[in-house]
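> A structural model of the following input is requested.
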Amino acid sequence: MEFLTLLRRGVAASAVAVALAPAARADSFDATVVAGHPPVFLWVKTLSETFIPAVNAALDGSGHSIEWMEAYGGTLAKVGGELEAIEDGLAQIGIVSSLFEPSLLSLQNVTYATPFGSPDVDIVFGTVDGMHNEIADMRGLWESHGMEYLGGGFGLEDYLLMTDFPVDSIADLQGRKINAPGPAVNWLKGTGAVGVSGNLTTYYNDIQTGVAEGVIVFPTAAAAAKLFEVAPYVTRTGFGAQYAGAIVAKKSWFDALPAEVRQAIRAGVEDFALAYRAGLEQRVVGAFAAMEAGDAKIGTLSPEARAQWAQALPDIAGDWARAQDEQGLAGTEVVNTYMQKLKDAGVVLPRDWTVE
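Okay, here's the model as predicted:
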């Protein structure tokens, strides 16, 4: 009798365990995903329309799920405030633009210190992404703020020059006032042009009122702002595509997730990268079509003129690298690694920024 009682209890316990097992595996995790820009920007649109669905699809059937709360366009963090929002635990994952964190994420801005690189977004974004796995300081900068670097490097397409006068060589820039964003002001040094710091909200009016006579800008922004109306001469200078940031997560939150969930998030990041780059290429084609329709005069700087411009610049990369080295960071290693990887990819550089 005692044996039968124990047997029944064992069977009952097994039945309860089987019944409860699915519930135990069916964990749901809350995640607020943040971006300072609104969804009209491609990286935010791709975060919402590709990354999140891809993670959900990867989790399908795993017994795990994520309840997403999307906070874009300044609802939780302003542009440049995403890192702090995740660091403070207000969000668990999101897009962080290293471009807007030149002090905290200095090494990630290597492309802005090495102008006239590659116009190929796949090469540029993929190279800087991969360098995070090779150079400890690059990943370390994120980790020093409690971030897990997930990848999905995104950025901006090949920068160009738009002016209200024709440009065939740097001689045409002598004495001209040119708007440029942040670090791109350095791309004008030694050319005879006068760099005028500005941003997308001021470019049109600055050129229209004579504060500036041109701007260094990327095509998709130029077309959207209709800069061709005030600066109809579009010169494809080949400044290069620029890495601007990636998807990161709060490390303590990410590390506590089950392996299947972490793997699903990484899979979503890979899908994000592919979709973003494909979408960017389509937008660039559309941008040039819009500028042509607006009677822009589009030309390309000759290889000789491009080389002359690149060689006229001071040692931007060397100065930047040494400044990083002095702070105990691998500035020289980052520049030299980036240069070598571009050359290995077959990129023809009008100036090799390798630091001696």
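
> Could you use CA atoms for every contact and neighbour count after this?
OK.

> what helix or strand is the closest residue to Val230 other than its chain neighbours on?
Leaving aside its sequence neighbours, Val230 sits nearest to Gln208 (C-alpha to C-alpha, 6 or more residues apart in numbering; 5.9 Å). Taking DSSP states H and E as the definition, Gln208 sits inside helix 203-209.

> In a strand, His145, correct?
No. Counting by DSSP: H, G, I helix; E, B strand; the rest coil, one finds His145 to be coil, located in no strand.

> contacting residues around it?
The neighbourhood of His145, defined by C-alpha atoms under 8 Å, 6 or more residues apart in numbering, consists of Glu87.

> Kindly report the same for Glu134.
By C-alpha under 8 Å, 6+ apart, Glu134 has no neighbours at all.

> for comparison, sequence B:
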Amino acid sequence: MISRTLLAALLAVAAGSALSTRAEADSFTFRIGSGHPKGPAPYVTTMSDFFVTEVTRRAQEKGHAVTFIESYGGGIAGVSETLEAVQQGLLDFGGYCVCFEPSNLFLHNFPYFEPFGPQSSSKAIEAVRMVYDQNPWLSSVFEDQFGQELLGLGAWDNYHLGTKMAWAEVADLKGVKIGGAGPNLPWLEYAGAIPVQSSLPEGYMAMKTGVYDGWLMTPAGYNGFKYYEPSPYYTLIGFGAMPVVVLTANKATLARLPEDLRAIVEEVGREWEAGNGAAMDESQAKGLAALKENGAIITELPEATRAQWAQSLAEFPRTNAKDADSRGMPGTKVMTDYIAAAKAVGHVWPVEYTLD
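Below you'll find the predicted structure:
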């Protein structure tokens, strides 16, 4: 069911705005957007600074004039509307976290279902790309069900926990309301915290006003959205980097492009993916440094406690794999492949997840 926001925007488009149409023989206008803003969300920054810039430059070299209309931070579609916006053609290109599509893209959240995975974004993206290559079903879902092509994978850097109050023992979190994207909220079960479904743009005011008292978030995001102001205590837990961001293109848009321009779009999309890992690793380092500079109180969870936390979630991967299987998805296969892929890139799991 289309939202009011998207319906209004579609009507505006129908009234006069062209959707990625060919204005002249060699002139193209595209809309690209995300529900997250440029700056606080590093993947959006790379969409703008790399993908848009490189497609425009390379297209010009081939004699095509390309113009991008950029709309980030929910200008055209919010975080839970971008998949639909690309499907409807309201956006030609969209970047979004699959965490906000728990029904439509349930299994694509598999990195969330296996926490304490690769700590480096570059290693995590490398492992998840292996899984996508081994399981073409993951990419086909975008094409067959949602009319779009997957151009590249992005990630959130390593997840940790920010809170309003200091805490020393996991038991201190019992009853504390913690916000998160959705698929990561079950990580809190061991701590006895109260999970609250939310999104980054609304987190600051929600913590400021006491809707909840903490947030599961990466250093870059926590710093970029200034969460350190209402919740200055940031504990390094290492739930892992999460390659759950995608950049997609509307299939009808791509079909209208000349072959050389379509090749450029697809080529730059994969290069965007290849550069995202290093960009996110750098972002994490800068995020931690900035948090410290901005007054956040940073501590690190003892390794023994971290291992106990991981062990408490040992059933979580199996439960989600079986859930996906029951929906006709290759859940056990995908999640088993991810365990192996993470090991292949050098990750040592704190607990050996078994899915059979």
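
> rewinding a little: now for the residue nearest to Val230 of the first structure, how many residues are close by?
Using other C-alpha atoms under 10 Å, Gln208 of the first structure has 16 neighbouring residues.

> The one 5 residues further on now?
Residue crowding around Glu213 of the first structure was assessed by other C-alpha under 10 Å; the count is 23.

> wait, isn't it in contact with Ile207?
Yes. Taking contacts as C-alpha atoms under 8 Å, Glu213 of the first structure lies within contact range of Ile207: 5.3 Å.

> okay, and the common contacts of the two?
164, 231.

> Check the gap between Tyr112 of the first structure and Phe228 of the first structure for me.
According to C-alpha to C-alpha, to the nearest Å, Tyr112 of the first structure and Phe228 of the first structure sit 24 Å apart.

> circling back to that earlier point, the residue nearest to Val230 of the first structure touches Glu229, doesn't it?
No. Taking contacts as C-alpha under 8 Å, Gln208 of the first structure lies outside contact range of Glu229: 9.0 Å.

> Show me the longest helix that occurs in the first structure.
helix 259-293 (DSSP state H).

> mean distance, that one to its aligned residues in the second structure?
For helix 259-293 of the first structure, the mean deviation from the second structure after alignment is 2.7 Å (mean C-alpha distance after the TM-score superposition for the first structure).

> how many neighbours does Tyr338 of the first structure have?
22.

> In this structure it contacts Gly126, no?
No. In this structure Tyr338 of the first structure lies outside contact range of Gly126 using C-alpha under 8 Å: 10.9 Å.

> packing partners for the following helix or strand past the helix holding Gln208 of the first structure?
As assigned by DSSP H and E, the chain's next helix or strand after helix 203-209 of the first structure is strand 214-217. In terms of contacts (3 or more C-alpha pairs under 8 Å, 6 or more residues apart in numbering; DSSP states H and E), strand 214-217 of the first structure is packed against strand 147-163, strand 177-180.

> List just the one of these that sits closest to Leu274 of the first structure.
strand 147-163 (8.3 Å; C-alpha to C-alpha).

> what's the spacing between the closest one and its chain's center?
Remark: strand 147-163 of the first structure is offset 4 Å from the chain centroid, using C-alpha atoms, centre = their mean, to the nearest Å.

> any idea of the angle that strand forms with helix 259-293?
Interaxial angle of strand 147-163 of the first structure relative to helix 259-293 (axes from the mean of the first three to the mean of the last three C-alpha atoms, to 10 degrees): 0 degrees.

> Just the buried positions in strand 147-163 of the first structure, please.
With burial defined by 16 or more other C-alpha atoms under 10 Å, the residues of strand 147-163 of the first structure counted as buried are 147-163.

> What of stretch 79-88 of the first structure?
For stretch 79-88 of the first structure, by 16+ other C-alpha under 10 Å, it's 79-83, 85-87.

> Narrow the residues you listed to those in helices?
Filtering the buried residues of stretch 79-88 of the first structure for helices - DSSP H - leaves 82-83, 85-87.

> CSV please, covering the residues you listed and showing distance to Glu260 of the first structure.
Shown next, in CSV, are those (distance: C-alpha to C-alpha, whole Å):
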residue, distance to Glu260 of the first structure
Glu82, 26
Leu83, 25
Ala85, 25
Ile86, 22
Glu87, 24
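
> Do I have it right that Phe51 of the first structure meets Asp271?
Yes. Using C-alpha under 8 Å, Phe51 of the first structure makes contact with Asp271 at a distance of 6.4 Å.

> And those two? Which one has more around it.
Between Phe51 of the first structure and Asp271, counting by other C-alpha under 10 Å, Phe51 is the more crowded of the two (26 against 20).

> Confirm that that one sits in a helix.
Yes. Applying three-state DSSP, one finds Phe51 of the first structure inside a helix.

> who's in contact with it?
268-269, 271-272.

> how much space between Asn199 of the first structure and Val55 of the first structure?
For Asn199 of the first structure relative to Val55 of the first structure (C-alpha to C-alpha), the value is 34 Å.

> These two: who's more crowded?
Per other C-alpha under 10 Å, whichever of Asn199 of the first structure and Val55 has more neighbours is Val55, with 22 against 16.

> these two touch, right, that one and Ala267?
Yes. Look at Val55 of the first structure against Ala267 with C-alpha under 8 Å: they come within range, at 6.8 Å.

> Give the helix, strand or coil label for Leu70 of the second structure.
Not Leu; residue 70 of the second structure is Glu. Going by three-state DSSP: Glu70 of the second structure is strand.

> go on, Val351 of the second structure?
Val351 of the second structure is classified as coil under three-state DSSP.

> I figured it was touching Trp309, is that so?
No. Between Val351 of the second structure and Trp309 no contact is recorded; they are 9.7 Å apart, counting by C-alpha under 8 Å.

> list the buried ones in the longest helix of the first structure?
Buried residues in helix 259-293 of the first structure (16+ other C-alpha under 10 Å): 261-262, 264-277, 280, 283-284, 287-288, 290-292.

> Fine by me, thanks again.
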